[in-house]
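Colleague: This is a predicted model, with the sequence first.
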Amino acid sequence: MTTIADRLADAHQRIAQAAQNSSRDSREIQLLAVSKTKPIDQIVAAYDAGQRLFGENYVQEGEEKINALRESHGDIEWHFIGPLQSNKTKSIAEHFDWMHTLSREKIAKRLSEQRPSHLAPLQVCIQVNVSQEQSKSGVNPDEVAHLAEIIASLPRLTLRGLMAIPTATDDVALQQAEFSQMQALFEALKQQHPSLDTLSMGMSQDLEQAIAAGSTMVRIGSAIFGARDYAKA
């Protein structure tokens, strides 16, 4: 029977191979294990196999897991990667280490105001709607620079980079075009904000293309934990 540790090892091997194919150092690329809808025992199994970065999509579920594991697994780095309503910013500000889906000035200001002073600043990425799909969250590419300036001025946030969920498609050329657009946006933004170091893109089905386009963090769920349990979502 294939274990979570086995699947994690396979994911790291895919990352290493993709990095080699793109003449990149695999150490530049972090694996974010997407544990949404998955029980705590599976998170612990991944932790025991060496995983420390976990991504959650749902505020209440993520908060419950963080609280349950805070004492026993306090070195986990928790990333919020789902859409966020303004009335739920306080939970993100108080519990998570990272927020990948920032796309509104109002949300940014609330997160900064609500981030406890005893915690390090919340690390954030701007979500870009690179595919221009109405069903997706994120700012338009031409709005990235303005929002970045606002975030950079807020005292309890640290702007780390960009995040995107490109079109779900088998059209490799379209995938590559959208990933390449994100890479260009990221490099342009770094000219104004040299400390940026994170391009969060690529998932279980397309991590190779994302790494070829410069991704520094791939979000992998099903390839580690198995199919998502929609009944719990």
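Modeller: Arrived safely, thanks for sending.
Colleague: going forward, measure contacts between C-alpha atoms and count neighbours the same way
Modeller: OK.
Colleague: could you pull out the helices for the chain?
Modeller: Secondary structure of the chain (DSSP state H): helices located at 4-21, 40-48, 59-69, 89-95, 105-114, 144-152, 172-192, 207-212, 222-225.
Colleague: Put this next to the previous one:
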Amino acid sequence: MTDSASDRLDTVNTEIAKACRIARRESADITLIAVSKMHDAATITPLLDAGHRVFGENRVQEAQGKWPPLQERYDGIELHCVGQLQSNKADDAAALFDCIHSLDRPSLVKALARAFDKAGRQVPCFVQVDIGEEEQKGGCAIADLPDLLKQSRDADIPLAGLMCVPPAEIEPAPYFALLAKLAEDNGLAGLSMGMSGDYPVAVQLGATHVRVGTALFGARE
């Protein structure tokens, strides 16, 4: 017997609620982002039918190809860009996404500011921090964070908070705690952190947004 999408969604929400009880937080304060990258519409639809509406995609082109028809069928879909964003895709991202989690460099600040003006809409952005000093993951160096935040604010980018992807196969709690401290020091409330393997820990340490793929969709073949 295999779990249905509804069952998996219930399991993840139960784990979030449990983590919230431990941390004395409210489950309603946590946004669960179902990361649907590399999953087709047929795989996504059962989660939509189960009532979930917040999804994350890594690539602009992939999202453009599959989400408009789903948005016509289902009301209230909220799309988050959770992957690295190229500056030349800023216009498309501004038109498509409701939130961007990977603002990490001055050139992207400029590109998004222009794109938001052109689109006539301001899209909230998380600044991605290279919390584990892993250049291949992208993200702003911790030392450069104050300058990037100032540039973003000067450009009228609406800042939602900070985002990170901790190093793999290492206890994530210290990295989550560090991101929470950086956010507090810089007057930011949002924390996009935690994925399928560690989202309960992230919630206990202050995550406001968790990005969960495998636990909701199963492992990709």
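Modeller: Yes, it's here. The model shown is predicted, which means the values in this text are computed figures rather than measured ones.
Colleague: Kindly present the helices of structure 1 as TSV, with separate columns for distance to residue 33 of structure 1 and mean neighbour count.
Modeller: What follows is the helices of structure 1, written out as TSV (distance: least, C-alpha to C-alpha, whole Å; neighbours: other C-alpha atoms under 10 Å):
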stretch	distance to residue 33 of structure 1	mean neighbour count
helix 4-21	9	17
helix 40-48	8	17
helix 59-69	13	16
helix 89-95	18	20
helix 105-114	24	18
helix 144-152	26	16
helix 172-192	20	17
helix 207-212	13	23
helix 222-225	7	20
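Colleague: how about those helices in JSON lines, adding distance to residue 81 of structure 1?
Modeller: Below are those laid out as JSON lines (distance: least, C-alpha to C-alpha, whole Å):
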{"stretch": "helix 4-21", "distance to residue 81 of structure 1": "19"}
{"stretch": "helix 40-48", "distance to residue 81 of structure 1": "16"}
{"stretch": "helix 59-69", "distance to residue 81 of structure 1": "10"}
{"stretch": "helix 89-95", "distance to residue 81 of structure 1": "11"}
{"stretch": "helix 105-114", "distance to residue 81 of structure 1": "14"}
{"stretch": "helix 144-152", "distance to residue 81 of structure 1": "17"}
{"stretch": "helix 172-192", "distance to residue 81 of structure 1": "17"}
{"stretch": "helix 207-212", "distance to residue 81 of structure 1": "17"}
{"stretch": "helix 222-225", "distance to residue 81 of structure 1": "15"}
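Colleague: Which stretch among those approaches residue 136 of structure 1 most closely?
Modeller: Nearest to residue 136 of structure 1 among those is helix 172-192; the distance by C-alpha to C-alpha comes to 14.3 Å.
Colleague: Which neighbouring elements make contact with that closest one?
Modeller: Helix 172-192 of structure 1 sits against strand 157-164, helix 207-212, with contacts defined as 3 or more C-alpha pairs under 8 Å, 6 or more residues apart in numbering; DSSP states H and E.
Colleague: Throw those into TSV and include distance to residue 135 of structure 1, thanks.
Modeller: Formatted as TSV, these follow (distance: least, C-alpha to C-alpha, whole Å):
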stretch	distance to residue 135 of structure 1
strand 157-164	13
helix 207-212	21
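Colleague: Minimum distance to residue 222 of structure 1: which of these has it?
Modeller: Residue 222 of structure 1 lies closest to helix 207-212 among those, at 12.5 Å (C-alpha to C-alpha).
Colleague: The closest one aligns to what range in structure 2?
Modeller: Aligned by TM-score structural alignment, helix 207-212 of structure 1 corresponds to residues 199-204 of structure 2.
Colleague: Average offset of the matching stretch relative to structure 1?
Modeller: Superposed on structure 1, stretch 199-204 of structure 2 shows a mean distance of 1.4 Å to its aligned residues (mean C-alpha distance after the TM-score superposition for structure 1).
Colleague: can you list contacts of that stretch?
Modeller: Stretch 199-204 of structure 2 is contacted by residues 15-16, 19-20, 22-23, 30, 172-173, 176, 193-194, 210-212 when judged by C-alpha atoms under 8 Å, 6 or more residues apart in numbering.
Colleague: try 10 Å
Modeller: 12, 15-25, 27, 29-30, 32, 171-173, 175-177, 180, 191-195, 205, 207-212 (C-alpha atoms under 10 Å, 6 or more residues apart in numbering).
Colleague: same thing with stretch 104-116 of structure 1?
Modeller: With contact meaning C-alpha under 10 Å, 6+ apart, stretch 104-116 of structure 1 is reached by 84-96, 99, 102, 121-122, 124, 126-127, 137-139, 146-148, 150-151, 153-158.
Colleague: show me what contacts residue 127 of structure 1?
Modeller: 81, 83, 99-104, 136-141, 144, 161-165, 200.
Colleague: Generate a ChimeraX selection restricted to the buried subset of those.
Modeller: Command for ChimeraX, covering only those of the contacts of residue 127 of structure 1 found buried under the criterion 16 or more other C-alpha atoms under 10 Å:
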select :81,83,99,100,101,102,103,104,136,137,138,139,141,144,161,162,163,164,165,200
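Colleague: For residue 53 of structure 1, find the nearest of the helices and strands packed on helix 172-192 of structure 1.
Modeller: It is, among these and with distance given as C-alpha to C-alpha, strand 157-164, at 15.6 Å.
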